[in-house]
Each structure stands twice: as structure tokens, then as C-alpha cells.
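**Q** give me a model of this one.
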Amino acid sequence: MTATTPAPPGHVVAGAVVRDGRVLLAQRTRPAELAGLWELPGGKAEPGESIEAALVRELREELGVEVRGAERIGPAVPLAGGRELCAYLVELVSGVPRPLDHAALRWVDADELDSVDLVPADRAWIPDLREHLRR
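**A** Here you go, the predicted structure:
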């Protein structure tokens, strides 16, 4: 599956915005059981929407930025209801990230990944993110 093919039904995308050896994390405000935890920003792909288009739309809505690309990183994470969460490296094209749908934003480097209180699903990507950040 490429970034331009339609995402499978129930596909959830997470965007790894990387800059200067750091990845951008967003602090959740909801649901209550995840509030305060950190994640890669993103959301559900709309029916017929490509993976890249879903990332562009979600990161525009959540961060107020423009991104491009969708290079898959790490394993797919199964979610309830048969959905699947996948992380993708994206390039920040324009804008300054703002927490439009989150409590806060934070840039972290490879050494900080283990100390951040990530949502459980995003922990699956730590090894791959660390490797990418150290390149």
C-alpha cells in the first residue's frame, strides 16, 4: 500500500513530524483514560482518502501546519473494532505547530522517548522512532 492509495476502512494515521533529530508529540485531552498522555498526532482516514491526504488533513486540523509525505514507520497497532493504527514520517512544509486539539506540544529526542508517558498504542513505535532520530 502506498501513500496515494486509499486507506483501508478503519485506518488510523499518526504523523511523526521530525525536525533536528526530534519528534513532535502532542498531549491528549480526551478521552479521560488517555488525557495527559502523549502521542503522535493524527486520526481516522476518511472513506476513499489516501494515507497522505489523511495525514495532511489531520495535522492541519490538529496542529495548524502543512505536511507532505507518508513513509511508514514501525508496526501496525491493532485497535478496537478491527481498526489499525499506523505511524508515518511526514515532512513539515509550512507553519508553526500549535496545540489546536491537544493540551500541549513537545519536541523530544531519541533519549527522551522512554521517559515520556506515551499512550500505550504509540509505545510500539519507540524503537523505530529512536533509530530514525539517531540517523
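**Q** going by C-alpha atoms from here, please, whenever you check contacts or count neighbours.
**A** Will do.
**Q** could you look up the SS state of the closest residue to residue 125 other than its chain neighbours?
**A** Excluding the flanking residues, the one nearest residue 125 by C-alpha to C-alpha, 6 or more residues apart in numbering is residue 74, at 5.2 Å. Three-state assignment for residue 74 (DSSP: H, G, I helix; E, B strand; the rest coil): strand.
**Q** I figured residue 74 hits residue 128, correct?
**A** Yes: using C-alpha atoms under 8 Å, residue 74 is in contact with residue 128, at 5.5 Å.
**Q** element containing residue 23, please.
**A** Using DSSP states H and E, residue 23 sits in strand 22-27.
**Q** likewise residue 105?
**A** strand 104-109.
**Q** and the longest helix for this protein?
**A** Secondary structure of the chain per DSSP state H: the longest helix is helix 51-63.
**Q** I'd like the structure of this one too, to check against the first:
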Amino acid sequence: MIPSKESFSADRLLVVAAAMVDADGRVLVQRRPEGKPMAGLWEFPGGKVEPGETPESALVRELAEELGIETWDSCLAPAAFASEPLGGRHLILLLYVCRKWRGIPQPLHCPELRWVRPIDLHGLEMPPADRPLIGLLEALL
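**A** As a prediction, the model looks like this:
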């Protein structure tokens, strides 16, 4: 089902992210760029769902734009979600696990990428919405 304008009003923000898992069981995180809210924090790659997009198609698009990789809806497994106040809005973050993609992730819109073990995510400074997802990822992976 494609989210409609009525289901996500101006006070809600629907965001998708990927826990990209490599062959060694590590997860890719990216550092938020300077000049953006929460600059310098580590996060899972992804972004906003635009009107008319499914969450999966938005994530495929975001991963291509941010990392220069290609993946497909069928390679995204829904994993968890987070709900967090964000300024005057409310963030709904949908996290997917992705184990298959084409290309080597590059930091196209961020200063740095890092592959880390799920347990090591606890030691990174991450946005509030990402933090509760760490334990879920540890259990899944």
C-alpha cells in the first residue's frame, strides 16, 4: 500500500533505512554531514519516502543516490521500526535488512562510511530513532 497524504500529514515524517549486512556479518553506517541536523552522528543509510513511493522503492532510490549501489525491492527484508519525536514533527523510521546489492558502497552524500559489528553499534553516537534498533539487529543477525 502506498502511503497517501492523508495517512502521513505534515506533522509526521516517514523515513526508510537499510541495515546493509556484508558477508562477515557487519552492518554499514554513515556519518551525517556537516550542515545537516544531527551532523556527525552515525546512522543507517536511507531517507525520506516521497509522495507516491512505496517504502521499498524509496529505499532502493535512496541507496542508489547516497551510496551509488543498486538493489531491488525483493532484497529488502522488513526488520523493525522506530517512532520518535523530531522537533515539531514525529518520525516513523522503517528499518530493512539488505544482504544483496550490486556495486561497492561509496560515501556520495556523507563524509564517511564504516562497516561495524552489530554489537559495536552501541559505541557509536547515533540519532535517537536509530538507537532502539541496535538490540533488534543484534537479535536478528
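**Q** what's the TM-score here?
**A** Here the TM-score for the pair of chains, by TM-score structural alignment, normalised by the length of structure 1, is 0.85; 129 aligned residues with a C-alpha RMSD of 1.8 Å.
**Q** what's the counterpart of the residue nearest to residue 125 of structure 1 in structure 2?
**A** Under the alignment (TM-score structural alignment), residue 74 of structure 1 pairs with residue 80 in structure 2.
**Q** contacting residues around its match?
**A** By C-alpha atoms under 8 Å, 6 or more residues apart in numbering, the residues touching residue 80 of structure 2 are 94-96, 133, 136.
**Q** please repeat the previous calculation with a cut-off of 10 Å.
**A** Residue 80 of structure 2 makes contact with 93-97, 132-133, 136-137, 140, according to C-alpha atoms under 10 Å, 6 or more residues apart in numbering.
**Q** and the helices in structure 1?
**A** 51-63, 126-133.
**Q** where in structure 2 does the first one align, residue-wise?
**A** Alignment note (TM-score structural alignment): helix 51-63 of structure 1 is matched to residues 55-67 of structure 2.
**Q** now that stretch on structure 1. Mean distance?
**A** Here the mean offset of stretch 55-67 of structure 2 against structure 1 after fitting is 0.6 Å, by mean C-alpha distance after the TM-score superposition for structure 1.
**Q** rewinding a little: could you measure from the match of residue 74 of structure 1 over to residue 110 of structure 2?
**A** From residue 80 of structure 2 across to residue 110 of structure 2, the span is 24 Å (C-alpha to C-alpha, to the nearest Å).
**Q** kindly report the same for residue 99 of structure 2.
**A** Distance from residue 99 of structure 2 to residue 110 of structure 2, by C-alpha to C-alpha: 21 Å.
**Q** now do residue 91 of structure 2
**A** Residue 91 of structure 2 is 21 Å from residue 110 of structure 2, where distance means C-alpha to C-alpha.
**Q** hmm, back to that, list the buried residues of the longest helix of structure 1.
**A** Residues 51-63 are the ones in helix 51-63 of structure 1 that count as buried (16 or more other C-alpha atoms under 10 Å).
**Q** before we move on, what about stretch 117-135 of structure 2?
**A** 117-118, 121, 126-127, 129-131, 133-134.
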